[in-house]
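In: need a structure here:
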Amino acid sequence: MTLVNLKPSDEFEFKPGQGKVLLLACGALGREIVDLIERNRWTGFDLQCLPAKWHNTPDKIVPALREKIRDAKPRYQSIFVLYGDCGTGGDIDKLLAEEGIERLEGPHCYAFFSGQETFARTADEDVTAFFLTDYLARHFDKLIWEGLGMDRHPELLPMYFGNYTKIVFLAQTRNEELAKKAMAAAKKLGLDYEYRYTGYGELERDLKARA
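Out: Sure thing, here's the model as predicted:
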């Protein structure tokens, strides 16, 4: 099964070979994970993604991860979770400690892609930045503009984004169309725009270590 179009609500499985390691991931990372698996011809991974839109309802993430982990444990040598904290207030880490499962290091995907040290180093200058990844640039209207209700209630814009000054697009691929979408998002929100190419960052490094 090859992933073609990953939508914000998709929950899917990707099994390129006889996987011994199950990757449990947020759907917002699905396209990048599949690209890395195919590009490196890793056959030891199976991938299951949960809906990316759950970032708007993070209380759904931990119960779903618990169910997936307990179902998968008898069938895999190991499980690796590709989530940050994702608004769960530490509950993902509590669950993984209980289950003896590791996850990708870092608080969120912006740090995964930038690299932990780089993200920490630019934290002061980015304190008023709203970050977009390839996925968020691609689905900005659905996940953010409509997801936060600003398409129906534009008066909410200052409430959500009044303290931001810029959009920082952390790009995983050199894609002109996505850069245009990110610029359009910045204009829509009335924010400055900054582009930074990150590639796959520590996501690639950590997967390579487990391949």
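
In: Please make it C-alpha for all contacts and neighbour counts, starting now.
Out: OK.

In: So for stretch 130-137, what gets flagged as buried?
Out: Using 16 or more other Cα atoms under 10 Å as the test for burial, stretch 130-137 gives F130, F131, L132, T133, D134, Y135, L136, A137.

In: May I ask you to confirm that the fourth one is in contact with Y110?
Out: Put plainly, it is T133. Yes - the criterion here is Cα atoms under 8 Å, and T133 meets it with Y110 at 7.3 Å.

In: Reformat the buried residues of stretch 130-137 as JSON lines; add secondary structure and distance to D124.
Out: Formatted as JSON lines, the buried residues of stretch 130-137 follow (DSSP: H, G, I helix; E, B strand; the rest coil; distance: Cα to Cα, whole Å):
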{"residue": "F130", "secondary structure": "strand", "distance to D124": "13"}
{"residue": "F131", "secondary structure": "strand", "distance to D124": "14"}
{"residue": "L132", "secondary structure": "strand", "distance to D124": "18"}
{"residue": "T133", "secondary structure": "coil", "distance to D124": "20"}
{"residue": "D134", "secondary structure": "helix", "distance to D124": "23"}
{"residue": "Y135", "secondary structure": "helix", "distance to D124": "25"}
{"residue": "L136", "secondary structure": "helix", "distance to D124": "23"}
{"residue": "A137", "secondary structure": "helix", "distance to D124": "23"}
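
In: Second input sequence below; structure requested for side-by-side comparison:
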Amino acid sequence: MIACGALAREIVDLKRQTGWDHLDLTCLPAILHNHPEKITDAVRAAVAKHRDAYDRICVVYADCGTGGRLQAACDALGVEMIAGPHCYAFYEGLDRFAEIDEPTSFYLTDFLVRQFDAFVWEPLGLDRHPALRDMYFGNYEKLVYQAQTDDPALTAQAEAHAARLGLRFERRFTGYGDLQTALARWADRA
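Out: So this is what the prediction gives:
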């Protein structure tokens, strides 16, 4: 499995819980999400690097802002990837996420709660220019924390992030959603 580094902890946890020791994992830097135009080339390079060592390679990314380029590359390379526009959709469950109309919601996962400053606050320059907050988040109404784990400390952090952004807070326990389903399907076929 070639995965986004933002999913590493969750994938390792699923492997541990289920005994999927026959699935190997390599992760690409999660920071690629700040430059989605680089994801497809990074995945291509990782597939090329590992192609000779494995009969089957699966890509643990959704589209993630690549505008369909990642899916096209995976199709051309003959590798599977997770369906969906982004991890928020597969954590929520693709069908459920499609039903939800929340264009004014900003989403965080466990990973993004832990890495909020490194992946949101600092890259957007909010640490240096706090007035930018309203430019970036002025049209959002709430922060939705999609909790993969039931961790009160992470929930408190997510709520604090919502307050920093001036947004209402909502927590949804999603667990691993369609990530777990996709990995289970791949594990059964491996």
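
In: Could you tell me the TM-score of the two chains?
Out: Put the two chains on top of each other and the TM-score (TM-score structural alignment, normalised by the length of the second structure) is 0.95; 187 aligned residues with a Cα RMSD of 0.9 Å.

In: quick one on the thing from earlier: identify the contacts common to T133 and Y110 of the first structure.
Out: Shared contacts of T133 of the first structure and Y110, defined by Cα atoms under 8 Å, 6 or more residues apart in numbering, comprise L170.

In: residue ranges for the helices of the second structure, please.
Out: 8-18, 39-50, 69-77, 87-92, 94-99, 110-114, 116, 132-137, 152-165, 177-189 (DSSP state H).

In: among these, which is the most enclosed?
Out: Mean neighbour count (mean count of other Cα atoms under 10 Å) peaks for helix 87-92 among the helices of the second structure, with a mean of 23.

In: what separates whichever residue in the first structure pairs up with T40 of the second structure from T122 of the first structure, distance-wise?
Out: Applying TM-score structural alignment, one finds that T40 of the second structure aligns to V62 in the first structure. From V62 of the first structure across to T122 of the first structure, the span is 30 Å (Cα to Cα, to the nearest Å).

In: Quick check: end-to-end length of stretch 124-135 of the second structure?
Out: Distance between the two ends of stretch 124-135 of the second structure: 11 Å, counting by Cα to Cα.

In: coming back round to it: turn the helices of the second structure into a markdown table, columns for distance to Y145 of the second structure.
Out: Formatted as a markdown table, the helices of the second structure follow (distance: least, Cα to Cα, whole Å):
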| stretch | distance to Y145 of the second structure |
| --- | --- |
| helix 8-18 | 16 |
| helix 39-50 | 24 |
| helix 69-77 | 26 |
| helix 87-92 | 10 |
| helix 94-99 | 14 |
| helix 110-114 | 8 |
| helix 116 | 12 |
| helix 132-137 | 16 |
| helix 152-165 | 7 |
| helix 177-189 | 14 |
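
In: Could you find the closest non-adjacent residue to whatever residue of the first structure lines up with G125 of the second structure?
Out: With TM-score structural alignment as the matching criterion, the partner of G125 of the second structure in the first structure is G149. Spatial nearest neighbour of G149 of the first structure, excluding adjacent residues (Cα to Cα, 6 or more residues apart in numbering): L156 at 7.7 Å.

In: I figured that neighbour hits G147, correct?
Out: No - at 11.9 Å, L156 of the first structure does not count as touching G147 under the criterion of Cα under 8 Å.

In: Give me the distance between D150 of the second structure and W121 of the second structure.
Out: Using Cα to Cα, D150 of the second structure is found at 24 Å from W121 of the second structure.

In: Compare these two (neighbour count), which wins?
Out: W121 (18 against 12; other Cα atoms under 10 Å).

In: on that earlier part again, correct me, but the match of T40 of the second structure touches K94?
Out: No - contact criterion Cα under 8 Å: V62 of the first structure and K94 do not qualify, at 9.5 Å.

In: Quick check: chain neighbours aside, which residue is closest to whatever residue of the second structure lines up with L132 of the first structure?
Out: L132 of the first structure maps onto L108 in the second structure when the alignment is built from TM-score structural alignment. Excluding its sequence neighbours, the residue lying closest to L108 of the second structure (Cα to Cα, 6+ apart) is Y145, at 4.9 Å.
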